[in-house]
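Chemist: model this:
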Amino acid sequence: MESNTDDAEQKEENFSSPVMDRNPSPPPEEGDGQEAEDADAIGDTVYSKHWLFSTLTRLIHMVSELSEENPEAQVKLTDDDEEDLCKVWDMAMDKDVARFLQEFKAADILLGVISKSRCPRLTEICVGILGNIACFPDTCVTLSQKEDLCAVLLLLLGDADPPTLLETSRLLLTCLSHKDVCSLWIQRIRQQTSVCPNLCFIMSSSTNTDLLEKVGDLVDKLFDLDEELMKTWITDKPQDKRGDESDTPLDLTLCLLEAVKQLRSEKLNGIEIYLHIFQLITTVEEGCEIFAAPDGPGKAVWDFVCDVVCKDLCQQNDLEVALHEQKSTLVQAFAVLQALYRCQDQWKSKADPNIDLIWIILRLCQHRSENKEAATDDQLQALFEITSEFLADLCIHIPKETVVDLVNKRYLTRETCLAAANSLLPSYKPSFQHLLAALSETDPKLADVMTTQFPD
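Modeler: Presented below is the predicted three-dimensional model:
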């Protein structure tokens, strides 16, 4: 059984096990009439207090017995136990049940179970239940104040079980999304030095795309909330002590790159998360220095993002479709490319003027000039502004050979030349003049069209 959930940022998001297509029906109850049933109900729900008590009590006894019998060996839940625990997991989606579990000290019970558990599925379910409890602001605050529990959850990022890692990442992301406790969690994450290397290890080694996407969400949220934490993580070289070699240094940016490559092969939508992380890194001086280093990851990230834009997001004949479906991803991609292009002076091999990339930018300029209604779309406007500025950077250094290739491939035509001029003028006049000068040497007729339309 696997667990599915909506995005963690939604205020009342819930982690549930798809074992159930709906919330479980209440178990059979004993009692005398309607009054007894009402007394046993949790809040306004039809869920039974008695059944929940007995299930959690049975869980405590079960874990104690298993840990005594097999203190080291992994164990497996019975089908009946797993089904009942998954019912609790689903029930915790309800606000009244979540509050009742909190009042019943369920967080302390689950902490004890997690600490003693030798069953990956049991650990996953317990963290999932906690994740549901944390979805509501008041219960999240109470849960977040339990220091021992929070410390164990952060250490679980070093677990070897992907489903447990997924539920732990979801839980942490949920807590970071609650404004009343996010600063408390950031402080704990700063203090727990294993968090960064554990996340790096997951990103560099996992093939589970759901996990990689959720870990990316977690890193993105952390970097968005705490710039100083981001600076520390990208400049430090955390040590990975899991492998055969001792103290293997991990580079966060390279781990991010490995994760996004894995996502590209199976889950293209998850790429936007990692592109935004790269974009955040380029907003600080430390990040630009890392990407500008001769032996740094800048060129590798540039090559990857160029390939994604040209082959996955904007193929030759689908610009309209790409703008409709991928505009937010394109904004992040071009923001990263522009920042990396400005970092390339010390790279051992410079970023080649990618003909197909320039063609896509020219088509975006043309789309902007021909579709005035795009002015009402904030994301398209952001994309057009970034690509215009990027085009200006490219034209300042554009070699004559590149212009020849653009003309020969019919990428530079009367329409795209005028669209490029419209994008460059009046803000980027020197870039326009460089493009015009290169064009005058390769195709005087196109140069005349531009000077006729823009005589100044």
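Chemist: can we go C-alpha only for contacts and neighbour counts from here?
Modeler: Fine.
Chemist: off-centre distance for the one helix or strand residue 300 maps to?
Modeler: Residue 300 belongs to helix 298-307 when elements are defined using DSSP states H and E. In this view, helix 298-307 has its centroid 19 Å away from the chain centroid, taken as Cα atoms, centre = their mean, to the nearest Å.
Chemist: I'd like the structure of this one too, to check against the first:
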Amino acid sequence: MDEEQAGLNGSRSRASHSHSSPTHTDHTPDAGTLLTCSVDTPDPVSHEHIFQSTLPSNDHNSLTGTQLHDTTPQINEHDVVTEDTLSKLYQDDSIGDTVFSKAWVLSILVEIINSVDVRGNPCSIGNEVVSDADVMSCSEVGDHKVGGCGDGRGVELEEEFEGRVCALWDSSMNSDVAEYIHEQGGIDLLLGAACRTDQPRFTEICLGIIGNLICSQEICLNSFKTAEQTRLILEFLKDTDSGVLCQVTRLVQTCCSYEELQSTWLPQIMESKFVKDSLLFILQGSTNEDLLASTSVLLDHLLNASEQLLRGWVDRQLVEAICEAAQQIRDSNFEVSCSLVAAIHTLTSEQEGVACVLLCADKVCAVVNDFLAAVEQLDSQSTCITTLTAACSLYLTLSTEQRVLIYESNVKTTLRNIRKKVNQSPRTKQLVSLISRILT
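Modeler: Below is the predicted model of the structure:
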């Protein structure tokens, strides 16, 4: 599968890969209109577990079992509207101290519900037709079918609708708005919609909003603590759209960053037959910088979170995939380069990882050389001492014969310059010692 077919070339994502930084889009609604929207709330439909939010509903306006609570004040035609009344209405409809309207948020959530096929009609994947019961059955990573209802390539969102849901994505960066969306059952609702749509951009937006909501530790811990929820999210790694993959890798990294959830998430990731292959597919084939960034951060985090996962994943293919991604990024994103160098170094904590690095010595050297050249250009190396130490350790992992590669490059000069710039302190003592060993 080439990169264009895989959908990994163009940058569709608006996301930051860090779980502490909510995704930002550029469709912020006009504050003057936020408090004037009205909404007809749907009736609730009960369901036994989260995946049933993707099953047929008895109510055309309901997608999940969570009721949307319309708490916005009402005025009838006989009421006398005074300035005090309008002020109270404004305060009652505002979310916290923001200018965002409860009615506006509810109206967008209802529109999201109504935008997907809530009648339970079969979804299409290529020329196949699958039912809801088969939605999660695509297990071959080579097919790279979406974890929801199809690859949806060529399907475009209606522009005005996209603008409205992106406005909700923007607003979900606000902690008060995020809490309000969560209170309305927004995570179940958005997951259900993402599973049912054939439109990758819509899936990306739904997952992006969820990613913003779970920047709140409380929301995340309350929302993703079961194996079934974990499997449902991981299914989206089968998608081939860069925007969707960017959001789901960011979402998985956020959940795994909370220690309380690792006992649920890490076993599911290790048992999965496709998670590692999906990450390799991205690292080896993507030219999308945002996607490579979120995937690199996720990989580095996973390798450090579980020794069992590290032992199960380490192989030559993984080292080569990391090197491919690093060569793609080169000096365009220093933080991603740090994550990739750190990931290679983490692999050497296992004997098999050392063997794999030795087998890929030329590629590893090229990655480290590029990284050191980027470090040399920094005004201060204080922010990357740990990764810089890891990079130098990688050099010393190589055999004497393989170190000839170092001397054929400008690395020795680069290392001397870095050693001069690094402030002598207990924190840099190990680094200076490693550099001196390399130069001797």
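Chemist: rewinding a little: next, the mean deviation of the helix holding residue 300 of the first structure compared to the second structure.
Modeler: Comparison of helix 298-307 of the first structure with the second structure after fitting gives an average deviation of 3.1 Å (mean Cα distance after the TM-score superposition for the first structure).
Chemist: for that helix, which positions count as buried?
Modeler: Within helix 298-307 of the first structure, the residues scored as buried using 16 or more other Cα atoms under 10 Å are 298, 299, 301, 302, 305, 306.
Chemist: which residues does the helix or strand that comes right after it contact?
Modeler: Next in sequence after helix 298-307 of the first structure, counting helices and strands by DSSP H and E, comes helix 319-325. Contacts of helix 319-325 of the first structure with the rest of the structure, by Cα atoms under 8 Å, 6 or more residues apart in numbering, involve 313, 314, 363, 380.
Chemist: let me know the helix or strand that the most centrally placed residue in the second structure is in.
Modeler: In the second structure, the residue lying closest to the centroid (Cα atoms, centre = their mean) is residue 250, at 1.6 Å. Following DSSP H and E, one finds residue 250 of the second structure within helix 242-257.
Chemist: so which elements touch the helix holding residue 300 of the first structure?
Modeler: helix 285-292, helix 327-341 (3 or more Cα pairs under 8 Å, 6 or more residues apart in numbering; DSSP states H and E).
Chemist: related to what we said a few turns ago, which part of the first structure matches the helix holding residue 250 of the second structure?
Modeler: Aligned by TM-score structural alignment, helix 242-257 of the second structure falls on residues 162-177 of the first structure.
Chemist: picking that back up, out of the helices and strands packed on helix 298-307 of the first structure, which comes closest to residue 136 of the first structure?
Modeler: Nearest of those to residue 136 of the first structure, taken as Cα to Cα: helix 327-341 at 29.2 Å.
Chemist: before we move on, the earlier item: closest to residue 256 of the first structure among the buried residues of helix 298-307 of the first structure?
Modeler: Nearest member of those to residue 256 of the first structure, counting by Cα to Cα, is residue 301, at 9.6 Å.
Chemist: shouldn't the closest one be in contact with residue 257?
Modeler: Yes: contact criterion Cα atoms under 8 Å: residue 301 of the first structure and residue 257 qualify, at 6.9 Å.
Chemist: spatially nearest residue to the counterpart of residue 324 of the second structure in the first structure, not counting backbone neighbours?
Modeler: In the first structure, the residue equivalent to residue 324 of the second structure is residue 258, according to TM-score structural alignment. Once flanking residues are discounted, residue 258 of the first structure sits nearest to residue 204: 5.4 Å by Cα to Cα, 6 or more residues apart in numbering.
Chemist: now residue 350 of the first structure
Modeler: Leaving out its chain neighbours, the residue that sits closest to residue 350 of the first structure by Cα to Cα, 6+ apart is residue 344, at 6.0 Å.
Chemist: and what of residue 374 of the second structure?
Modeler: Nearest residue to residue 374 of the second structure in three dimensions, chain neighbours excluded: residue 331, at 6.2 Å (Cα to Cα, 6+ apart).
Chemist: in contact with the one you found, which residues?
Modeler: The contact partners of residue 331 of the second structure, taken as Cα under 8 Å, 6+ apart, are 337, 370, 371, 374.
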